[in-house]
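Visitor: dropping the sequence and predicted coords here.
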Amino acid sequence: MKRMILAMAVAGLYAFNTTSAFATGLIVIPATGFSESAYTLCNTTGNFGSSVSATPTTTTNNTCAVFPVNEAISPVAGYTLIASINRNAVIGGITVGTLSDRVWRNTAQTSCIFGARFTALNADSDAGTAGTQYFEVNDIARGGFGSASVNAGYFVQASSALPVYRIGRTFTSVQHRAYGLGSPINSLPGANYLALPTIGGALTLSINGETTSVWPASTTAAKQSAAVNANWVDFTLESVYSDNEGSGSSLVSSMVYVEAACDSSNVSGWVKSGAIRLRQTGQEGESLVEISIDGYAPPGAVLP
């Protein structure tokens, strides 16, 4: 990964809001999104992974966070694990990571929780470029939820995992860059970058962001929007095998959850092509890359 250190004083910029939150549990993600954005904020520390993030606890920085005993246990009482499989994340024939794909179902067999967690591997995702290009997951998107309201959240179990920064009812992952790379300017958002993207753009746009890196980072309003798409839920986070930007180790992502209606049918028939998308959104100037992976989706789900 190409790294740049911007050695300059920065004045007149507003730091990202780091106010602690106090609201554990899965949260409602309406089919219509939120009042001014397809997204809602979860953990507001760490400038979306560009600087050091605060791990959620039961008392601080815990909006959207849940605390099961471990990742095999449902984040909501009354659910039993009915499916668990590891799927490879592949770029150009190179496996850059694995995705744990899980489903829990309630006793009444009317509701399920779909879980996903990425683990990065020591692999060069672009052998044609000098150096080692580690694939960095900035968003995990999951589809197949139709127009119903769903609940969503995350769990940090692995010591290396970073929190989820926001969750959106959208197919689009929106780039977020720090003003520059290296402390202290990595704790400041780039010019015009929004914590909550505005509503707009195409329903089927996978990544919205700048395709070139210029520091100090800046963008435009058109690159900071995401259309509400009820069929998808997007989690903004960070996971990469090796990272030196100042955010700390993030080899394993948080486990992310979507709770949605299901039925008593056999879960083996719920696998849909492209139901899970891993996005590298160019947070530190990398290329914009999407990996499409088969995944469990609610029975009867329709995916493009």
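Guide: Sure, I can see it.
Visitor: alpha carbons only for contacts and neighbour counts from here, please
Guide: OK.
Visitor: need the contact list for residue 112.
Guide: Listed by C-alpha atoms under 8 Å, 6 or more residues apart in numbering, the contact partners of residue 112 are 79, 103-106, 259-262, 298.
Visitor: 6 Å instead?
Guide: 104-105, 259-260, 262 (C-alpha atoms under 6 Å, 6 or more residues apart in numbering).
Visitor: got it, and residue 37?
Guide: Contacts for residue 37 (C-alpha under 6 Å, 6+ apart) come out as 197-199.
Visitor: residue 244 now?
Guide: Going by C-alpha under 6 Å, 6+ apart, residue 244 touches no other residue.
Visitor: hang on, the earlier thing: may I ask which of the contacts of residue 37 has the most neighbours?
Guide: Counting neighbours by other C-alpha atoms under 10 Å, the top entry in the contacts of residue 37 is residue 197, with 24 neighbours.
Visitor: and the strands in the stretch 151-300 of the chain?
Guide: Along the stretch 151-300 of the chain, the segments classed as strands by DSSP state E, counting those that start in this stretch run 166-168, 173-174, 198-199, 207-208, 225-226, 232-239, 255-261, 271-280, 289-296.
Visitor: putting a second one here so we can go through both:
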Amino acid sequence: MNQLAIKSAVLAALGIITAPAMATGLVSIPTTGFTVSASTAQPSGGISAYTLCNRTGNYGPWYGSNNSTPPSSTANNTCAVFPANTLTAPENGFTLGLYNVRDMVVNNSYTSGSSITIGSVIDYIWRNSTTSMCIFGTRFSMRNTDWNKTVAGMQTFEINDFARNGLPNSTVTAGYYLTSNSDEVLFRIGRTFTSVQHRVGIDLDLDPTDVAEGYYDQPLSYLGASTAAINGVEAVVDYPPDVPTTLQQSALINTEWIDFSTDVNYLDDDGASMKDSSLLYVKMPCSAVPTTPTGSYRFRQTGQMEEPWVEIIMPGFKP
């Protein structure tokens, strides 16, 4: 058994894992999505699969130093929680039951057919046996590894979105814990299978929240909206980026999936390198023993800058 898991089991048995200090808390992620008011970017408004969390950092800047701001007890803390440590559940009444570490491996035409380990994935499951609820936690860490053999120089992999399967057909709650200075914040959470590309605008130096033309913070869901794994403009572009169509900035609600948008890269071209994700949580009903089917986890590089679209499919915990 992993030493961290042994330590956690001992602490839990002795009852000395302390209760977390809560702030905003996990937020509700309903099956019906979120209402988006009409704005300059989205004149019609509508329903989005996504809700906003930490808006600082603008989903990762474009060749700038627009670092995100860590959440605190008083600011930038939507979706954020503050447990005592990574082993402590973000809510009271939950006991750590499972802990697991897996390698993240990519093998495709960009790696010339070789299997290259680009990072690791850490999973946690806390369970409340009284309520039969679980909190699933996942954190990933990227390595300083050249994965794209079709391009000269060092190309480190970037994860812009993490999607996980297995949600019930009911409202769940979700959020994140920024564990250290090497963690990136969580920008948004979506009840969808689709990871929508996001890019910043040309006035980034003057306005850190500036969004490129045609890009939405909360992509809309409607009949005919995208059901693709990655949606956006798949092209190597100059700055400012190409303008997407409305369809290319859409994501159909999918109640079986949850998508977390972040910007994790060991050595990011945008100058804001965060090699680790925050610890990402989703709370939902569960059985005592989860399954780990292949395809439950999807890690996606969505071309937030000029990277190719790549999806890494892995097994992962689900109820």
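Guide: Thanks, I have the structure now. All values reported here derive from a predicted model rather than from experimental measurement.
Visitor: any chance you could compute the TM-score here?
Guide: The TM-score (TM-score structural alignment, normalised by the length of structure 1) is 0.85; 272 aligned residues with a C-alpha RMSD of 1.8 Å.
Visitor: about what we covered before: got a markdown table for the strands of the stretch 151-300 of structure 1, with distance to residue 110 of structure 1 too?
Guide: Below are those laid out as a markdown table (distance: least, C-alpha to C-alpha, whole Å):
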| stretch | distance to residue 110 of structure 1 |
| --- | --- |
| strand 166-168 | 24 |
| strand 173-174 | 30 |
| strand 198-199 | 32 |
| strand 207-208 | 33 |
| strand 225-226 | 31 |
| strand 232-239 | 20 |
| strand 255-261 | 6 |
| strand 271-280 | 18 |
| strand 289-296 | 16 |
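Visitor: one step back: and of the contacts of residue 37 of structure 1, the nearest to residue 33 of structure 1?
Guide: Sorting those by distance to residue 33 of structure 1 puts residue 199 at the head of the list, at 9.0 Å, by C-alpha to C-alpha.
Visitor: can you find the partner of that closest one in structure 2?
Guide: Aligned counterpart of residue 199 of structure 1 in structure 2: residue 221 (TM-score structural alignment).
Visitor: wait, its match sits on residue 248?
Guide: No. Counting by C-alpha atoms under 6 Å, residue 221 of structure 2 does not reach residue 248; the two are 11.4 Å apart.
Visitor: what range in structure 2 does whatever helix or strand residue 105 of structure 1 lives in sit on?
Guide: Under the criterion of DSSP states H and E, residue 105 of structure 1 resides in strand 94-106. With TM-score structural alignment applied, strand 94-106 of structure 1 matches the range 116-128 in structure 2.
Visitor: so what's residue 127 of structure 1 up against?
Guide: By C-alpha under 6 Å, 6+ apart, no residues touch residue 127 of structure 1.
Visitor: swap that for residue 149 of structure 1, sorry
Guide: When contacts are counted by C-alpha under 6 Å, 6+ apart, residue 149 of structure 1 touches 30-31.
Visitor: excluding residues flanking it in the chain, which one is nearest the counterpart of it in structure 2?
Guide: Matched to structure 2 by TM-score structural alignment, residue 149 of structure 1 sits across from residue 171. Spatial nearest neighbour of residue 171 of structure 2, chain neighbours left out: residue 30 (4.2 Å); criterion: C-alpha to C-alpha, 6 or more residues apart in numbering.
Visitor: from residue 57 of structure 2, how far off is that neighbour?
Guide: Separation of residue 30 of structure 2 from residue 57 of structure 2 (C-alpha to C-alpha, to the nearest Å): 26 Å.
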